[in-house]
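**Student:** Provided below for reference: sequence and predicted model.
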Amino acid sequence: MSTGTPDGLVAVLDAIRNADGVTQPQLVQRLDLGRTVVAQRVAQLEAAGLVVQDGRAPSSGGRAPRRLRLRAGAGLVAGADVGATGMAVGVADLSGRVLATVHEPVDVADGPDPVLGRVEELVARLVEGLPGAPPLWGVGVGVPGPVEFATSRPVAPPIMPGWDGYPIRERLSGRFAVPVWVDNDVNVLALGELRTNPAAAAAGDLLYLKIGTGIGAGLVSGGRVHRGVNGCAGDIGHVAVTEADSVICRCGNVGCLEAVAGGAALARDGRRLAESGGSAVMAEILAHRGGLTAADVTAAAERGDPAATAMLARAGRLVGGTLATLVSFYNPGLVVLGGGVVHAGDHVLAAIRESVYRRSLPLATRTLRIEPSLLGEAAGLAGAVHLALDALFAPGRLSRWLPSGSPAGRPDLAPDAEPALV
């Protein structure tokens, strides 16, 4: 099997990271590496302070072998999941366990300076608040728009005015003197699900579909996030659908799926029905609150409002029709549904499932599972953390910083020599 590097260093570390107290003999068996090579790599990782002994396993006839584990407390990584209207910022140990987190409202349309300035403040505060905190090793960031992954810069993001081409990596690495990686929010959600949901890890090939203010998909193939050549794979919110051929999308085009089935579209159409007398329940909510959100549409449906129920069913049908095409094309084992519109109730989820199973190829849905996210909103922060961790321990990068014992002070590690990191 491929070990990621000529000497198997990354493979040995990955096996230790992903197992609970693995032994050297088990590493030899699992990695198909010689005992001498495994012993040398373990010694190298122990000398660098990344791996430590964790007791001994039962003996099988000789001296009991040592259990090995990652020294998770050797460093910290920070994650920031920036959304359209809110963000989560946290710090985690090297195992990905989040140690401290803060959730705050944010308006991404305010621009990069105030938003990233607040991210910097929160990361610094969280690190300082951990007694005896080890150094920060890296930062992962998710943002709600297209990102050129190689440069970590947003490219013409529809809901992020002022962010086009903004050097997010350079700003944060300049502040913290660590490598920084940036991706779009749905890829980060998909990665969070992959790294923390056993069903997602077992599937290997999965789609993460987010229906929030907008619509997007994250693709995982063979346990790796698939970003495409420029980083915009999975942007299904701007796929054309005939039902939207007269609706102008926020991206400037006409006929996008997001323009008729996203959260912003539900809020817009719900307000229209409330003002025209088409929904007494939504009219009541509008009068009480002065505005309508997608969550209000769901609340109206839960109260039995037929207009709201029909809106959600239509949105689910439209999303499901597009998703069915992806399922037949990509043949994933699992589809994970997330975002505020999905988590608000079962109306959209049921309609999506019905459309996918009805319109996809029978072979493509034979073993397909369609499930809501186990993590919910927490998947974004988990994914941002693992974005940094996977990059730090990636082939071609680990060996660059391991001799010095830490990637802290090495922002130059972030530009990617390889196209895929996870």
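**Tutor:** Okay, I see it.
**Student:** all contacts plus neighbour counts: C-alpha atoms, from now on.
**Tutor:** Fine.
**Student:** For stretch 234-242, give me every contacting residue.
**Tutor:** 214-219, 227, 254-258, 318, 322 (CA atoms under 8 Å, 6 or more residues apart in numbering).
**Student:** and it, which residues are buried?
**Tutor:** Neighbour counts over stretch 234-242 (16 or more other CA atoms under 10 Å) mark G234, D235, I236, G237, H238, A240, V241 as buried.
**Student:** Nearest to G165 among those?
**Tutor:** D235 (18.4 Å; CA to CA).
**Student:** Could you check how far that closest one is from C256?
**Tutor:** 11 Å (CA to CA, to the nearest Å).
**Student:** And for A39?
**Tutor:** 56 Å.
**Student:** For A39, pull up the helix or strand it's in.
**Tutor:** helix 35-47 (DSSP states H and E).
**Student:** Against which helices or strands is the helix or strand following that helix packed?
**Tutor:** Following helix 35-47 in sequence order, the next helix or strand is strand 51-56 (DSSP H and E). For strand 51-56, the packing partners by 3 or more CA pairs under 8 Å, 6 or more residues apart in numbering; DSSP states H and E come out as helix 35-47, strand 66-70.
**Student:** okay, pairing it with this:
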Amino acid sequence: MLHSLSGRAETLMQARLLAELRDHGPLSRTELGERLDVSRTTIGAEVGRLTEIGLAQETGPAASRGGRRSTMVDLADDIRFVGIAIGASRLEVGVTDGRLAVLATEQVVCDIRQGPDVVLGTAMAAARRLLDDADVAQPMGVGVGVPGPVDFSRGAPVAPPLMPGWDGYPVRDTVGRELGCPAVLDNDVNLMALGEQHAGVARHARDFLFVKMGTGIGCGVVVGGALYRGVNGCAGDVGHMQVRGDGRRCVCGNLDCLEAYAGGSALAVDAAAAAADGRSPELAALLAERGRLTAEDVGVAAARGDLVATTLMRECGQRVGEVVAGLVSFFNPGLIVIGGRVSGLGHALLAEIRGAAYQRSLPLATGNLPIVLSDLPDHGGVVGGARLVSQDVLASPVPRRS
């Protein structure tokens, strides 16, 4: 690749310019000057330098606005990022261009409990296949998400309940070393929130919550357009908030956590119990056909009119909605996005979440509050991973080299 060794902007102005091109490009020099409030001469000089180091390119004349025609500017064609979204039972690896459009992805069934060596080895093999197919020797950066608490500064998980053997493992450094590029690590729901902000329904939202419903349950918090992690990176860990229940033990060791009733694994366990004791004919039939049940099977059975499956889905949505109501009262967001694999149960689940949230929140907070399903059910984590690392390696200046 033609990029500088650092792969970064050299000045703050260049960083701002690259961020504009990533999020809104291609743009004319005139538009860039207006957006950044600088002169045409300054834009010309900065674009020239970014072109020299292989981060930007001029793509021809812009549409006439009267007078001399401006020149269109875009990110370099060969910029590539890698996003890796690791879940409890599968992972997805994707390659994006500089504007974070997904060019290719690969999904692999992989149990997080196999440990970091196996799971990361699987992810690296998939990444290399995608990069080889795209004829990319080295990406500019890689962003990784995992389903557990993360020390963002160290790039390592911290006592993740769903991830035995991962505590303190240097995921960021391992992945960066393997792919030979800068790497970042964050909680998976934070990446999903960033993906939704970049290319999903939250593109125009400044203050929103992204609630991920998968094997675990988490919440990405975006304030003023920026991801909020909290002091130690634990913000949004709503899956372990206490809800009404019967004393069920959660994987974290506490009782009556939301995740213990509404997480994907919990729904699967409840579905299997209903199938085994004869309460649900549809779930029993699905179990006999497939050998195991998932949260998605609850939706299938409910769609076929199974009363027990419908009840399981309603109770799941209501519990999540009750927690969402608490978040609304505390945070007063402008938008709530529901994503993750369990959200694939669709609008029936969404209706229960909305009903509970709206009923338990003050009208002032919910009068104009959309609660919607994610626009990126498939690749949100990949886009978010690419977005996160792009903020580090593309749109962050380093001292100018002599």
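**Tutor:** Cool, the structure landed. Note that the structure is a prediction, hence the values are computed from the model and not measured.
**Student:** quick one on the thing from earlier: if you compare the helices and strands packed on strand 51-56 of structure 1, which one is most tucked away?
**Tutor:** Comparing these by mean neighbour count (mean count of other CA atoms under 10 Å), strand 66-70 ranks first with a mean of 22.
**Student:** average offset between that strand and structure 2?
**Tutor:** Its aligned residues in structure 2 lie a mean 1.2 Å from strand 66-70 of structure 1 after superposition (mean CA distance after the TM-score superposition for structure 1).
**Student:** List of residues touching that strand?
**Tutor:** So strand 66-70 of structure 1 is in contact with 13, 16-17, 19-24, 50-57, 94-95, going by CA under 8 Å, 6+ apart.
**Student:** rerun at 6 Å
**Tutor:** Contacts of strand 66-70 of structure 1 with the rest of the structure, by CA atoms under 6 Å, 6 or more residues apart in numbering, involve 16-17, 21-23, 50-57.
**Student:** which residues in structure 2 does stretch 46-57 of structure 1 align to?
**Tutor:** Aligned by TM-score structural alignment, stretch 46-57 of structure 1 falls on residues 51-62 of structure 2.
**Student:** nope, stretch 116-126 of structure 1 is what I was after
**Tutor:** Using TM-score structural alignment, stretch 116-126 of structure 1 lines up with residues 120-130 of structure 2.
**Student:** residues of the matching stretch that come out buried?
**Tutor:** Under the neighbour-count criterion of 16+ other CA under 10 Å, stretch 120-130 of structure 2 has L120, T122, A123, M124, A126, A127, R128, L130 buried.
**Student:** Farthest from the middle of structure 2: give me that residue.
**Tutor:** Most distant residue from the mean C-alpha position of structure 2: G67, 43.7 Å away (CA atoms, centre = their mean).
**Student:** would that one count as being in a helix?
**Tutor:** No: using DSSP: H, G, I helix; E, B strand; the rest coil, the assignment for G67 of structure 2 is coil, not a helix.
**Student:** picking that back up, turn the contacts of strand 66-70 of structure 1 into TSV, including distance to A307 of structure 1 and neighbour count.
**Tutor:** Listed next are the contacts of strand 66-70 of structure 1 as TSV, based on distance: CA to CA, whole Å; neighbours: other CA atoms under 10 Å:
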residue	distance to A307 of structure 1	neighbour count
I16	54	21
R17	51	20
G21	56	19
V22	57	21
T23	60	20
L50	58	22
V51	59	21
V52	60	20
Q53	62	15
D54	60	16
G55	62	12
R56	64	15
A57	62	15
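**Student:** Just name the closest of the residues you listed to R358 of structure 1, please.
**Tutor:** Closest to R358 of structure 1, out of all of the contacts of strand 66-70 of structure 1 and judged by CA to CA, is R17, at 40.8 Å.
**Student:** Counterpart of that closest one over in structure 2?
**Tutor:** When structure 2 is aligned by TM-score structural alignment, R17 of structure 1 is paired with R22.
**Student:** Would you mind confirming that its match is in contact with A101?
**Tutor:** No: between R22 of structure 2 and A101 there is no contact under CA atoms under 6 Å: 9.9 Å.
**Student:** Against V389 of structure 2, how distant is the residue farthest from the centre of structure 2?
**Tutor:** Distance check for G67 of structure 2 against V389 of structure 2: by CA to CA, it reads 39 Å.
**Student:** What of D78 of structure 2?
**Tutor:** From D78 of structure 2 across to V389 of structure 2, the span is 16 Å (CA to CA).
**Student:** Then P397 of structure 2?
**Tutor:** Distance from P397 of structure 2 to V389 of structure 2, by CA to CA: 14 Å.
**Student:** Over to P333 of structure 2?
**Tutor:** From P333 of structure 2 over to V389 of structure 2 the distance is 26 Å, taken as CA to CA.
**Student:** cool, and G245 of structure 2?
**Tutor:** From G245 of structure 2 over to V389 of structure 2 the distance is 40 Å, taken as CA to CA.
**Student:** between these two, which one's more packed in?
**Tutor:** Taking other CA atoms under 10 Å, G245 of structure 2 and V389 do not tie; V389 has more neighbours (23 against 13).
**Student:** Can you tell me the closest non-neighbouring residue to that one?
**Tutor:** G143 (5.2 Å; CA to CA, 6 or more residues apart in numbering).
**Student:** Touching, that neighbour and R80? I think so.
**Tutor:** No: when contacts are counted by CA under 6 Å, G143 of structure 2 is not listed as touching R80 (11.8 Å).
**Student:** Looking at the two, which one has more neighbours?
**Tutor:** Each of G143 of structure 2 and R80 has its neighbours counted (other CA under 10 Å); G143 has more, 30 against 26.
**Student:** ok, now which ones touch the counterpart of the more buried one in structure 1?
**Tutor:** Counting by TM-score structural alignment, G143 of structure 2 lines up with G140 in structure 1. For G140 of structure 1, the contacting residues are G79, V180, W181, V182, A384, V385, L387, A388, by CA under 6 Å, 6+ apart.
**Student:** ok, now with 8 Å
**Tutor:** V77, A78, G79, A80, V180, W181, V182, A384, V385, H386, L387, A388.
**Student:** And for L375 of structure 1?
**Tutor:** Applying CA under 8 Å, 6+ apart to L375 of structure 1 gives the contacts E193, N197.
**Student:** again, only this time at 10 Å
**Tutor:** By CA atoms under 10 Å, 6 or more residues apart in numbering, the contact list for L375 of structure 1 reads L189, G192, E193, T196, N197, G338, A382.
**Student:** Are any of those buried, and if so which?
**Tutor:** The buried subset of the contacts of L375 of structure 1 - by 16+ other CA under 10 Å - is L189, G192, E193, T196, G338, A382.
**Student:** Now go through those residues and say which are in strands.
**Tutor:** Judged by DSSP state E, those include G338 as members of strands.
**Student:** Please tell me which residues of structure 2 stretch 98-107 of structure 1 aligns onto.
**Tutor:** The aligned range for stretch 98-107 of structure 1 is 102-111, by TM-score structural alignment.
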